[in-house]
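Chemist: Predicted model and sequence below, questions to follow.
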Amino acid sequence: MKPKAKVPLNCLFQGCYNPELEAEIRKCKDQCYRYNQLNPNDLEAQRKILSGLLGRMGENVIFTPPFWCDYGYNISVGDFFYSNHNLIITDGAEVTFGNNVFIAPNCCFTTAEHAIDPQQRRDGLEIAKPITVGNNVWIGAGATVLAGVTIGDNSVIGAGSVVTKSIPSGVVAVGVPCKVMRKITEEDKNRYPVFGQD
């Protein structure tokens, strides 16, 4: 899907009461609604809606319903992407997911921030900042990733985390606000036995 209205980055813009943006959001919500009503085994119909909704979609992409987003065309998804139930993406700016990304249930990625000043907020001013998730990332259940955040390759975000700042590659990060707990090491490969392997 090609955007009809561009949202400016890194500056306040009229987002809440913009008729053109509101029309695009309504169109997107209609597609999300149709997607969420599909038979969960109708993978062909799911892929057809997603390919028309998302800006870019790799191979082997699964969004387990329900899934909601604002525009859709600002979302780019790599290969072997899996999201569990109740993923919400407010994609006023670009949201980019690399390859081999796993997202647990009830996660939210939000590029939008409303104005801090109450008058600007009443006037409907907001700002949108992109979110980038690298390759081989696992996002735990109930995590929230805020505007402007980058999560590096091979990292794990713990369940319930609120990610307010960027997270480097190759780490386990958790908490409110989310902080790096430790690096991922070779020892993590031996943490659990693999079924069927001696």
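Modeler: In hand now; what should we look at?
Chemist: okay, CA-based contacts and neighbour counts for the rest of this
Modeler: Fine.
Chemist: tell me which residues in the lengthiest helix in the chain are buried?
Modeler: Ranked by residue count, the top helix of the chain under DSSP state H comes out as helix 19-37. Buried residues in helix 19-37, defined by neighbour count with 16 or more other C-alpha atoms under 10 Å: 21, 24-25, 27-29, 31-32, 35-36.
Chemist: For those residues, name the two members farthest from one another.
Modeler: 21 and 36 (22.3 Å; C-alpha to C-alpha).
Chemist: on that earlier part again, which helices and strands does the longest helix of the chain pack with?
Modeler: helix 43-53, strand 67-69 (3 or more C-alpha pairs under 8 Å, 6 or more residues apart in numbering; DSSP states H and E).
Chemist: Run the chain-centre distance for stretch 42-60.
Modeler: Put simply, stretch 42-60 sits 16 Å off its chain's centre (C-alpha atoms, centre = their mean, to the nearest Å).
Chemist: Could you tell me the end-to-end distance of it?
Modeler: 14 Å (C-alpha to C-alpha, to the nearest Å).
Chemist: Contacts for it next, please.
Modeler: 1-2, 28, 31, 35, 38, 71-81 (C-alpha atoms under 8 Å, 6 or more residues apart in numbering).
Chemist: Next, the angle helix 43-53 makes with the longest helix of the chain.
Modeler: For helix 19-37 against helix 43-53, the angle between stretch directions is 170 degrees (axes from the mean of the first three to the mean of the last three C-alpha atoms, to 10 degrees).
Chemist: Now do helix 19-37: everything it contacts.
Modeler: Contacts for helix 19-37 (C-alpha under 8 Å, 6+ apart): 4-5, 15-16, 46, 49-50, 53, 65-72.
Chemist: Name the residues of stretch 54-65 that are buried.
Modeler: Buried residues in stretch 54-65 (16+ other C-alpha under 10 Å): 54-57, 61-65.
Chemist: next, the one to line up against it:
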Amino acid sequence: MSEKEKMLNGEIYNAYDKSLVLLRNKARHLTKLYNNTDPEEVENRITIIKKLIGKIGENFEIEPPFRCDYGTNIEIGENFYANFNFLVLDDGLVTIGDDVLFAPNVSIFTATHLIDPKLRPKNADYTKAVTIGNNVWVGGGAIINPGVTIGDNSVIGSGSVVTKDIPSNVVAVGNPCKIIKYLTLQLCE
């Protein structure tokens, strides 16, 4: 099994494997190109993002600067918007649903490290996938930690640190992020 396969399977892997370093460098190159585009270069931005992101819907906007580790491990649905300074450490899979909005400075982390200090210096890392449902809004400066799932229709308040799963149809805030309100959805006619 390759180091990339181990990484995506959540197994211990060597983050400094040459093939992984090359993939990260490719992502760094593409994000640099993207972040240096002018606002009017809409088509160029779309072309770059489609080369970088593993899967993305047709209707999206990601305000520069944007940073990620690989890009290829990110899947984004339709009608996605991310404001400035969107950061994704996509060593593991990051899945984002349809109709999702991110305020500035949102960070998603899938990479984690071993707790045993004797193993850490040996480049031993592992990942936990992150899943964000449909119609989710994430407030400014929120951090979404490895292994978290956020359910459909939920709102994550600004500055929150999401360390555990958040169910559908709630407002959750704080550090650590906790549910403060259950949403009653009303259908528009």
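Modeler: Alright, I've got the coordinates. All of these numbers come straight from a predicted model, not from anything done at the bench.
Chemist: Residue 156 of the first structure corresponds to which position in the second structure?
Modeler: Here residue 156 of the first structure is matched to residue 155 in the second structure, going by TM-score structural alignment.
Chemist: What's the separation between its match and residue 133 of the second structure?
Modeler: Relative to residue 133 of the second structure, and taking C-alpha to C-alpha, residue 155 of the second structure is found at 11 Å.
Chemist: For the two, indicate the residue with more neighbours.
Modeler: Applying other C-alpha atoms under 10 Å to residue 155 of the second structure and residue 133 shows that residue 155 carries more neighbours, namely 24 against 21.
Chemist: from what I can see that one touches residue 138, true?
Modeler: Yes - contact criterion C-alpha atoms under 8 Å: residue 155 of the second structure and residue 138 qualify, at 5.9 Å.
Chemist: Show me the contacts of stretch 42-60 of the first structure that map onto strands.
Modeler: 75-77, 81 (DSSP state E).
Chemist: how near is residue 93 of the second structure to residue 31 of the second structure?
Modeler: Taking C-alpha to C-alpha, one finds residue 93 of the second structure at 18 Å from residue 31 of the second structure.
Chemist: Repeat that for residue 83 of the second structure.
Modeler: When residue 83 of the second structure is compared with residue 31 of the second structure (using C-alpha to C-alpha), they lie 15 Å apart.
Chemist: Could you pull up the contacting residues of residue 151 of the first structure?
Modeler: 132-134, 137, 166-169.
Chemist: now with 10 Å?
Modeler: Residues in contact with residue 151 of the first structure (C-alpha atoms under 10 Å, 6 or more residues apart in numbering) are 97, 131-135, 137, 139, 145, 157, 163, 165-171, 173.
Chemist: Distance of it relative to residue 25 of the first structure?
Modeler: Taken as C-alpha to C-alpha, the span from residue 151 of the first structure to residue 25 of the first structure is 26 Å.
Chemist: now residue 104 of the first structure
Modeler: 25 Å.
Chemist: what's the answer for residue 157 of the first structure, then?
Modeler: Applying C-alpha to C-alpha to residue 157 of the first structure and residue 25 of the first structure gives a distance of 29 Å.
Chemist: How about residue 36 of the first structure?
Modeler: 16 Å.
Chemist: helix/strand/coil for the closest residue to residue 11 of the first structure other than its chain neighbours?
Modeler: Closest residue to residue 11 of the first structure apart from its sequence neighbours, by C-alpha to C-alpha, 6 or more residues apart in numbering: residue 127 at 5.8 Å. Classification of residue 127 of the first structure using DSSP: H, G, I helix; E, B strand; the rest coil returns strand.
Chemist: Same check on residue 58 of the second structure?
Modeler: Classification of residue 58 of the second structure by three-state DSSP places it in coil.
Chemist: contacting residues around residue 102 of the second structure?
Modeler: 62, 80-84, 86, 136-142, 156.
Chemist: Stretch 3-22 of the second structure: end-to-end distance?
Modeler: 13 Å.
Chemist: try stretch 105-116 of the first structure
Modeler: For stretch 105-116 of the first structure, the end-to-end distance is 30 Å (C-alpha to C-alpha).
Chemist: Where in the second structure does it align, residue-wise?
Modeler: With TM-score structural alignment as the criterion, stretch 105-116 of the first structure aligns to 104-115.
Chemist: if we can go back for a sec, got the buried residues of helix 19-37 of the first structure as a markdown table, with distance to residue 109 of the first structure columns?
Modeler: Below are the buried residues of helix 19-37 of the first structure laid out as a markdown table (distance: C-alpha to C-alpha, whole Å):
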| residue | distance to residue 109 of the first structure |
| --- | --- |
| 21 | 19 |
| 24 | 19 |
| 25 | 16 |
| 27 | 20 |
| 28 | 16 |
| 29 | 16 |
| 31 | 19 |
| 32 | 16 |
| 35 | 19 |
| 36 | 18 |
